[in-house]
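Enquirer: How does the following fold in three dimensions:
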Amino acid sequence: MKAIVYTNYGPPDVLQQKEVEKPIPKENEILVKVKATTVTVADIRSRSFTVPPAFWLPARITLGFRQPKKEILGMELAGEIESVGKDVTRFKVGDQVFAASLSGFGAYAEYKCLSEDGPVSIKPSNITFGEAAAIPIGARTALYFIRKANIQNEQKVLVYGASGSVGSYAVQIAKYFGANVTGVCSTANLELVKSLGADKVIDYTAEDFSSKGESYDVIFEAVNKSSFSACMKVLKKGGTYINVTEPLPDDQMLWTHLTSSKKLLLSRNAPETSEALDFLKELVENEKLKVVVDRYYEFDEIVEAHRYVEKGHKIGNVVVNVGDNLKS
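Expert: Next up, the predicted model:
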């Protein structure tokens, strides 16, 4: 089968298309013929090994010290089940599924084996494979942290980076749970964020969100480009600050814990189960959640896709077609 592999860390050009052995599902696994995958910030960091300093050692252990342990990247996918192991009961041949492959990567390939007990679910019936592939990481991350923050009806939530993958989902999921949502983004993306349901939008190129006299119950930092001190200034007493990108310095965390009742929820992976995907599937099918796709690329254009995402200006998600049709 065809796969995109890398044997050294570095720029997008380290990615090469090669023929590799097609996997065979174990007794509890399904074999998925991949129709679409994505290029995420996590893929960029793994390929180039540009990770936050606090993650350096764990990342080296996980990814490999001198060269990648796992040569095929790709952390989310959608496709069709071609075969199943003898102990599989949740799925059958022909099922259309979407899944996160964060634990083992490997979605940059024509086929991928997945445990039936992992983060895999039946694809929403009203969207394409490409759109479904863009849900498992960003939307699952947003849902996990919004649930952890225990957002209540009419609470005020600010999402910084509201036009990105996680941010665009955070706006919609917070609205679903009844929040009053303010989205922060650039001028070009104001209308998009409004269309996702944001009650207010702030153009960060023209306004400072922390000087508008507003305060918030939850601040959701999706891109790590806001000032922590500015966020603390407008976060209500007992409020929750969420940062899904990287941990804060220890001194900031300790000082916040010692001097205030404000809660900090920081970067970590959502649990590797199917429950969140099942929930997100229902939201999509009930038209409560939309997938924002910035660009589509073909499989042999994945280097260009990485170059684009690495610039840091993508809107929503970047999808890579692995099947026969670009937007299948």
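Enquirer: Please count neighbours and contacts with C-alpha atoms only from this point.
Expert: Noted.
Enquirer: For this structure, just list every one of the helices.
Expert: For the chain, the helices defined by DSSP state H occupy 41-48, 56-63, 129-133, 138-149, 165-176, 190-195, 228-234, 250-259, 275-285, 302-310.
Enquirer: So what's the gap between the shortest one and the chain middle?
Expert: This means helix 129-133. The chain centroid and the centroid of helix 129-133 are separated by 13 Å, computed with CA atoms, centre = their mean, to the nearest Å.
Enquirer: what do you get for stretch 288-299?
Expert: 12 Å.
Enquirer: How much space separates residue 263 from residue 220?
Expert: Separation of residue 263 from residue 220 (CA to CA, to the nearest Å): 12 Å.
Enquirer: which residues do the two both contact?
Expert: residue 241 (CA atoms under 8 Å, 6 or more residues apart in numbering).
Enquirer: so what's the spatially most central residue of the chain up against?
Expert: Nearest to the mean C-alpha position of the chain, counting by CA atoms, centre = their mean, stands residue 138 at 2.2 Å. By CA under 8 Å, 6+ apart, residue 138 lies in contact with 165, 166, 169.
Enquirer: what about the residue lying closest to the last one once chain neighbours are set aside, neighbour count?
Expert: Excluding its sequence neighbours, the residue lying closest to residue 169 (CA to CA, 6 or more residues apart in numbering) is residue 139, at 5.3 Å. Summarising burial for residue 139: neighbours were counted as other CA atoms under 10 Å, giving 23.
Enquirer: about what we covered before: so residue 263 and residue 220 - more neighbours on which side?
Expert: Ranked by neighbour count (other CA under 10 Å), residue 263 and residue 220 place residue 220 first, with 28 against 18.
Enquirer: Distance check, the more buried one against residue 250.
Expert: For residue 220, the distance to residue 250 (CA to CA) stands at 19 Å.
Enquirer: Then residue 192?
Expert: Distance from residue 192 to residue 250, by CA to CA: 36 Å.
Enquirer: neighbour-wise, which of these two wins?
Expert: The residue with more neighbours, out of residue 192 and residue 250, is residue 192; 17 against 9, by other CA under 10 Å.
Enquirer: That one touches residue 167, doesn't it?
Expert: No - in terms of CA atoms under 8 Å, residue 192 does not count as a neighbour of residue 167; the distance is 11.8 Å.
Enquirer: Let's compare: structure for the following, please.
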Amino acid sequence: MHTLTLPTSTTMLAWVCTRYGGTDVLRLRTLPRPVPGPRDVLVRVLAASVSSADMRVRTQKLPRGFGLLGRLAFGITRPRQPVLGTDVAGVVEAVGRAVTGFAPGDAVVGVAGVAMGGHAEYCLLPGTRPLVHKPARLSFVDAACLPFGGLAALHFLNKANLRAGESLLVIGAAGAVGSAMVQLARHRGAHVTAVCSGGNVALARALGAQAVIDYTEEDFTQDPQQWDVVADTVGASSFAACLPRLTEHGRYLAVAGSLAQVLARPRGTRRSIGGPAAERPEDLQTLMDLAQAGVLRPVLDCAYPFADLPAAHAYVETGRKRGAVVVALP
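Expert: Okay, the predicted model is just below:
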């Protein structure tokens, strides 16, 4: 059992999303530093991802059908939690009296999830949230690359029950989710075909894809080949469009799908799998173990200084990032 040791300062810098809109709604403010409860861990943030989830909350550009649900979940006129940021890597600053397994000074990786709060100098993680020790071989920036895409990829591969020898098509293979899914599927022994732009073909092959389709040159829906699983990580297709490309008992993974894709009914033996990805501590540990073993490679597009977080948001909004975008703190 650890006693609670509070930092000497009671404030912190944090990026606040004052309302929904463009990057101009982000403001750097001084806020009270969170105080851990009995089962909480306070992390001094050294790197935090700027994910598509952060961009969607800020802009409310959500998949079709989720507009009203998004406002109800995040806030009607402005974000209920103004400090965005779902994933952090840093050092434990203080722990609650009931916390075991973590102590001040530990290097950790944590997932705040929909509670957010990662785009600040300090992030409070309740005991129910995923928090694991950072692999020694990863920098804090590299570690912050993995949770958002890795947890979603692992969740959907588990839901699809992807097995060795099966075939998988990954749409958006160069993104945060797609790049993790290619690697995790190859580790399971699946045959992976990646769909990406021509500029990302080399990356997809380096991550383990045995075949690559450049979507600027070829429409995979017109390809005569079929796959056991088709994973759309960017919302570029639909269950109906991919039906002819699915084998019997094939699964379509609507990772970034519309409400209609999430609710789509099975067509014969083929089915669509959607919904939010689980964020479980054991899954985060699995990702970190694979990263430590060299099986899962962080894909970092770029790291921005914390002061340039609006620029990181703007880049993510272009939809052209490769892997993850991270902000680094001194």
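Enquirer: and the equivalent of residue 128 of structure 2 over in structure 1, what does it touch?
Expert: With TM-score structural alignment as the criterion, residue 128 of structure 2 lines up with residue 117 in structure 1. The contact partners of residue 117 of structure 1, by CA under 8 Å, 6+ apart, come to 273, 274.
Enquirer: Trace residue 167 of structure 1 over to structure 2, please.
Expert: By TM-score structural alignment, residue 167 of structure 1 lines up with residue 178.
Enquirer: try residue 239 of structure 1
Expert: Under the alignment (TM-score structural alignment), residue 239 of structure 1 maps onto residue 250 of structure 2.
Enquirer: Tell me how far the residue located most distally from the centre of structure 1 lies from residue 35 of structure 1.
Expert: Farthest-out residue of structure 1 from its mean C-alpha position, per CA atoms, centre = their mean: residue 259, at 32.4 Å. Residue 259 of structure 1 sits 51 Å away from residue 35 of structure 1, going by CA to CA.
Enquirer: One more: residue 257 of structure 1?
Expert: Counting by CA to CA, the separation of residue 257 of structure 1 from residue 35 of structure 1 is 46 Å.
Enquirer: hang on, isn't residue 278 of structure 1 packed against residue 121?
Expert: Yes - using CA under 8 Å, residue 278 of structure 1 is in contact with residue 121, at 6.0 Å.
Enquirer: Now stretch 92-105 of structure 1: buried residues?
Expert: Burial within stretch 92-105 of structure 1, assessed by neighbour count using 16 or more other CA atoms under 10 Å, is assigned to 95, 96, 97, 98, 99, 100, 101, 102, 105.
Enquirer: Quick one: map the last one onto structure 2.
Expert: Counting by TM-score structural alignment, residue 105 of structure 1 lines up with residue 116 in structure 2.
Enquirer: how far away is its match from residue 129 of structure 2?
Expert: For residue 116 of structure 2 relative to residue 129 of structure 2 (CA to CA), the value is 11 Å.
Enquirer: Against residue 109 of structure 1, how distant is the equivalent of residue 161 of structure 2 over in structure 1?
Expert: Residue 161 of structure 2 maps onto residue 150 in structure 1, with residues paired by TM-score structural alignment. To residue 109 of structure 1, residue 150 of structure 1 is 38 Å away according to CA to CA.
Enquirer: Map residue 327 of structure 2 onto structure 1.
Expert: Residue 327 of structure 2 maps onto residue 320 in structure 1, by TM-score structural alignment.
Enquirer: With adjacent residues omitted, what lies nearest to its match?
Expert: Per CA to CA, 6+ apart, closest to residue 320 of structure 1 is residue 297, 4.7 Å.
Enquirer: Count the neighbours of that neighbour for me.
Expert: 21.
Enquirer: what sits against the alignment partner in structure 2 of it?
Expert: When structure 2 is aligned by TM-score structural alignment, residue 297 of structure 1 is paired with residue 304. When the contact criterion is CA under 8 Å, 6+ apart, the partners of residue 304 of structure 2 are 311, 312, 325, 326, 327, 328.
Enquirer: OK, contacts around the last one?
Expert: Read that as residue 328 of structure 2. Shown in contact with residue 328 of structure 2 (CA under 8 Å, 6+ apart): 46, 47, 48, 141, 303, 304, 305, 306.
Enquirer: Please repeat the previous calculation with a cut-off of 10 Å.
Expert: Applying CA atoms under 10 Å, 6 or more residues apart in numbering, we find residue 328 of structure 2 in contact with 45-49, 89, 119, 140-141, 144, 303-309.
Enquirer: Count residues in the vicinity of the nearest residue to it once chain neighbours are set aside, would you?
Expert: If the residues on either side of it in the chain are set aside, residue 328 of structure 2 comes closest to residue 47, at 4.4 Å by CA to CA, 6+ apart. By the criterion of other CA under 10 Å, residue 47 of structure 2 has 31 neighbours.
Enquirer: Likewise for residue 20 of structure 1?
Expert: Look at residue 20 of structure 1: counted by other CA under 10 Å, it has 13 neighbours.
Enquirer: from memory it sits against residue 109, does it?
Expert: Yes - contact criterion CA atoms under 10 Å: residue 20 of structure 1 and residue 109 qualify, at 9.0 Å.
Enquirer: Which neighbours do the two have in common?
Expert: 1, 2, 3, 4, 5.
Enquirer: So how do I select the buried members of these in ChimeraX?
Expert: To isolate the buried ones among those in ChimeraX, judged by 16+ other CA under 10 Å, type:
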select :2,3,4,5
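Enquirer: Which two of the shared contacts of residue 20 and residue 109 of structure 1 have the greatest separation?
Expert: Taking CA to CA, the two most distant members of these are 1 and 5; they sit 12.0 Å apart.
Enquirer: who touches both of those two?
Expert: Common contacts of residue 1 of structure 1 and residue 5 (CA under 10 Å, 6+ apart): 18, 19, 20, 109.
Enquirer: Show me what the second one aligns to in structure 2.
Expert: Residue 19 of structure 1 maps onto residue 30 of structure 2 when the alignment is built from TM-score structural alignment.
Enquirer: Also residue 204 of structure 1?
Expert: Using TM-score structural alignment, residue 204 of structure 1 lines up with residue 215 in structure 2.
Enquirer: Pull up the gap between its match and residue 90 of structure 2, please.
Expert: Taking CA to CA, one finds residue 215 of structure 2 at 38 Å from residue 90 of structure 2.
Enquirer: Near the residue nearest to residue 164 of structure 1 when sequence neighbours are not counted, how many residues? Count them for me, please.
Expert: The spatially closest residue to residue 164 of structure 1, leaving aside those adjacent along the chain, is residue 316, at 4.3 Å (CA to CA, 6+ apart). Neighbourhood size, residue 316 of structure 1 [other CA under 10 Å]: 22.
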